[in-house]
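>>> okay, here's the prediction I keep looking at, along with the sequence it came from:
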Amino acid sequence: MTGRVDAVCVSGDPTFRLPSRRSGIDKRPVPGRVAVHALGLDGDVQVEKRHHGGEGQAVYAYAQEDADWWERELGRDLPAGSFGENLRTSGVDLVNAVLGERWQVGTVLFEVTAWRIPCATFERFWAVPQLIKRFTVHGATGAYLRVLETGTVGAGDVVVVVSRPDHGLTVGEGFRIVTTEQARLPELVPVLHLLPAKDQPKLAQRIAARTGARA
């Protein structure tokens, strides 16, 4: 499967401000090629390190096809960066991307690690009531990426899926499991090592609690 990068977005300064803190969610497209490091894109800002960033959430991708759905749903434009994404893609089915699949984009090798959990900051950024619930129900979460090989990316780069694990668990399924289908939590055991390292202990505890409840 191949697709392309339509835009590369960074938040050179955390311009979106909440009453008591700042956020790097307000990202904008930038021209030219952008360096990609182990923990993210050159010029990007990740303010709340506990929930954002790190090796397993270095880069966030969102599909134009899913943005098109939200534009129709809300009756407004959602240009690249509106989801707080670093990469706006087209031709890549992010909902059905398999956890652990690897992409070659420009000179960077990425690995798909996780789904995005909508938060209150996202809801405030869009100023859409009940956005968290609506985003969860729709389930097009975008995909977090780990950087396996650093390099550069730019708009127009082809996205090539170079490998895909055979376990078959997708970003969309993982999201449903941790949100609306928690009885399925044990299904995450085979992919736990692929998820962001900071999320693994908590999910392991949830899985153990669910397995214990069944015993």
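Structure received.

>>> all contacts plus neighbour counts: C-alpha atoms, from now on.
Fine.

>>> contact partners for Asp66?
Taking Cα atoms under 8 Å, 6 or more residues apart in numbering as the contact definition, Asp66 lies against Ala140.

>>> mind listing what's buried in whichever strand or helix holds it?
Secondary structure from DSSP states H and E places Asp66 in helix 64-74. Of all the residues in helix 64-74, those buried under the rule 16 or more other Cα atoms under 10 Å are Gln64, Glu65, Asp66, Ala67, Trp70.

>>> so the fourth one versus Gly43, what's the distance?
Computed with Cα to Cα, to the nearest Å, the distance linking Ala67 and Gly43 is 24 Å.

>>> neighbouring contacts of stretch 43-59?
By Cα under 8 Å, 6+ apart, stretch 43-59 touches 10-14, 22-24, 38-41, 85-87, 113-114, 144-147, 195-197.

>>> among those, name the buried ones.
10-14, 22-24, 38-41, 85-87, 113-114, 144-147, 195-196.

>>> ranges for the strands of the chain?
2-10, 16-17, 22-23, 28-29, 34-37, 40-41, 59-63, 87-90, 102-105, 108-114, 143-149, 151-153, 158-163 (DSSP state E).

>>> for Leu131, find the nearest of those.
Judged by Cα to Cα, the one of the strands of the chain that comes nearest to Leu131 is strand 59-63, at 16.6 Å.

>>> ok, Glu111 - contacts?
When contacts are counted by Cα under 8 Å, 6+ apart, Glu111 is found next to Leu99, Gly100, Glu101, Arg102, Trp103, Leu145, Arg146, Val147, Leu148.

>>> now the fifth one: closest residue in space, sequence neighbours ignored.
Leaving aside its chain neighbours, Trp103 sits nearest to Val161 (4.5 Å; criterion: Cα to Cα, 6 or more residues apart in numbering).

>>> kindly report the same for the fourth one.
Spatial nearest neighbour of Arg102, excluding adjacent residues (Cα to Cα, 6+ apart): Glu111 at 4.4 Å.

>>> alongside the first one, take a look at this:
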Amino acid sequence: MKLLSLNLGHRKAVAYTDQAEGVTGIDKRPVEGPVRVAAPGPKGTGGSGLAGDAVCDKRHHGGDDQAVYAYAREDLDAWERTLGRPIPSGAFGENLTTEGLDITGARIGERWRIGSEVVLEVSSSRIPCRTFQGHLGEKGWVKRFTQEGAAGAYLRVIEPGEIRAGDPIEIVHRPDHDVTVQLAFRAVTTERSLLPSMLAAGEALHPEELRAAREYVAKYGS
């Protein structure tokens, strides 16, 4: 398992975002590194966990619980076959393009060591948006991406440090529950009845998803 590509984005004016200033950092491009990784601060004020990476819409992106976004090269390759077009690493707006790591099957609270210093923890899945669809230029992309369910993972920074493209990735902690990235994605998108099962992940869940699960149980039961 390794970090195949390390990707950073810069502010770019586009017509397809609803962000107030009309800019986005979704178009991420590979860099060799090293890049400093650290917790960026609370959502709404903190941006990316990677130095030099732009987060323009802090209403929905960035902050400690969404500090880093990872997507598997194997899933990008599958989309290449489906869409019939090349999809370079970073094209989905991911900071980390991984190789040999099952991100869809990763568990909430799972921890990865990247290189010799950095430890990241899986917090939630990515929810597709209008900006993602506009960036890809695929009609009906939000629905199609949601139906596929390979959403990639947001991560929080547990131990800061520097990472480089090519660094090894090691799973250093795997929780004993069964709340995977894919289950969490289904629960908050197309299968709300799965929300109670997410509570097994406890405080490792993204706070917004933990709140949604608790509210569902309070209203409908488990």
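It's in. Keep in mind that what you see is a predicted model, and the values were worked out from it rather than measured.

>>> list the helices and strands the lengthiest helix in structure 2 packs on?
Ranked by residue count, the top helix of structure 2 under DSSP state H comes out as helix 207-220. Where contact means 3 or more Cα pairs under 8 Å, 6 or more residues apart in numbering; DSSP states H and E, helix 207-220 of structure 2 is packed against helix 195-198.

>>> mean distance, the helix it packs on to its aligned residues in structure 1?
Compared with structure 1 after fitting, helix 195-198 of structure 2 has a mean deviation of 1.1 Å; criterion: mean Cα distance after the TM-score superposition for structure 1.

>>> show me what the residue nearest to Trp103 of structure 1 lines up with in structure 2.
Alignment note (TM-score structural alignment): Val161 of structure 1 maps to Ile171 of structure 2.

>>> thinking again about what came up before, ok, so of the contacts of Glu111 of structure 1, who is nearest Asp6 of structure 1?
Lowest distance from Asp6 of structure 1 to these (Cα to Cα) belongs to Trp103, with 15.4 Å.

>>> and the closest one, how far from Gly24 of structure 1?
For Trp103 of structure 1, the distance to Gly24 of structure 1 - Cα to Cα - is 25 Å.

>>> next one: Gly84 of structure 1
8 Å.

>>> for Pro79 of structure 1, same thing?
For Pro79 of structure 1 relative to Gly24 of structure 1 (Cα to Cα), the value is 16 Å.

>>> swap in Gly54 of structure 1?
From Gly54 of structure 1 to Gly24 of structure 1 the distance is 14 Å (Cα to Cα).

>>> chain neighbours aside, what residue packs nearest to Asp68 of structure 1?
Closest residue in space to Asp68 of structure 1, ignoring its immediate chain neighbours: Leu78 at 8.0 Å, by Cα to Cα, 6+ apart.

>>> whoops, Tyr60 of structure 1 was the one
Tyr144 (4.6 Å).

>>> just checking, Ser125 of structure 2 touches Phe185?
Yes. Under the criterion of Cα atoms under 8 Å, Ser125 of structure 2 makes contact with Phe185 at 5.6 Å.

>>> touching both of the two, which residues are there?
Common contacts of Ser125 of structure 2 and Phe185 (Cα under 8 Å, 6+ apart): Ala151.

>>> how about the residue nearest to Arg102 of structure 1, what's its match in structure 2?
Per TM-score structural alignment, Glu111 of structure 1 is aligned with Glu121.

>>> roughly how far does Gln50 of structure 1 sit from Gly43 of structure 1?
That one is not Gln; residue 50 of structure 1 is Arg. Taken as Cα to Cα, the span from Arg50 of structure 1 to Gly43 of structure 1 is 19 Å.

>>> neighbour count for these two, which is higher?
Higher neighbour count among Arg50 of structure 1 and Gly43: Gly43, with 14 against 10, using other Cα atoms under 10 Å.

>>> for Thr2 of structure 1, see how far away that one is.
Gly43 of structure 1 is 27 Å from Thr2 of structure 1, by Cα to Cα.

>>> before we move on, what about Arg184 of structure 1?
Taken as Cα to Cα, the span from Arg184 of structure 1 to Thr2 of structure 1 is 31 Å.

>>> Gly91 of structure 1 now?
Gly91 of structure 1 is 7 Å from Thr2 of structure 1, where distance means Cα to Cα.

>>> repeat that for Gln182 of structure 1.
As for Gln182 of structure 1, its distance to Thr2 of structure 1 is 32 Å (criterion: Cα to Cα).

>>> tally of neighbours for Pro196 of structure 2?
A count of neighbours around Pro196 of structure 2, defined by other Cα under 10 Å, yields 20.

>>> excluding chain neighbours, what is closest to the alignment partner in structure 1 of it?
The alignment partner of Pro196 of structure 2 in structure 1, by TM-score structural alignment, is Pro186. Nearest residue to Pro186 of structure 1 in three dimensions, chain neighbours excluded: Ile207, at 5.5 Å (Cα to Cα, 6+ apart).

>>> please tell me how far that neighbour sits from Pro201 of structure 1.
10 Å.

>>> quick one: common contacting residues for those two?
With Cα under 8 Å, 6+ apart, Ile207 of structure 1 and Pro201 have no common neighbours.

>>> which one of the two is surrounded by more residues?
Of the pair Ile207 of structure 1 and Pro201, Ile207 is the one with more neighbours under other Cα under 10 Å, namely 20 against 11.

>>> can you give me the distance of that one to Glu187 of structure 1?
In terms of Cα to Cα, Ile207 of structure 1 sits 9 Å off from Glu187 of structure 1.

>>> same thing with Asp166 of structure 1?
14 Å.
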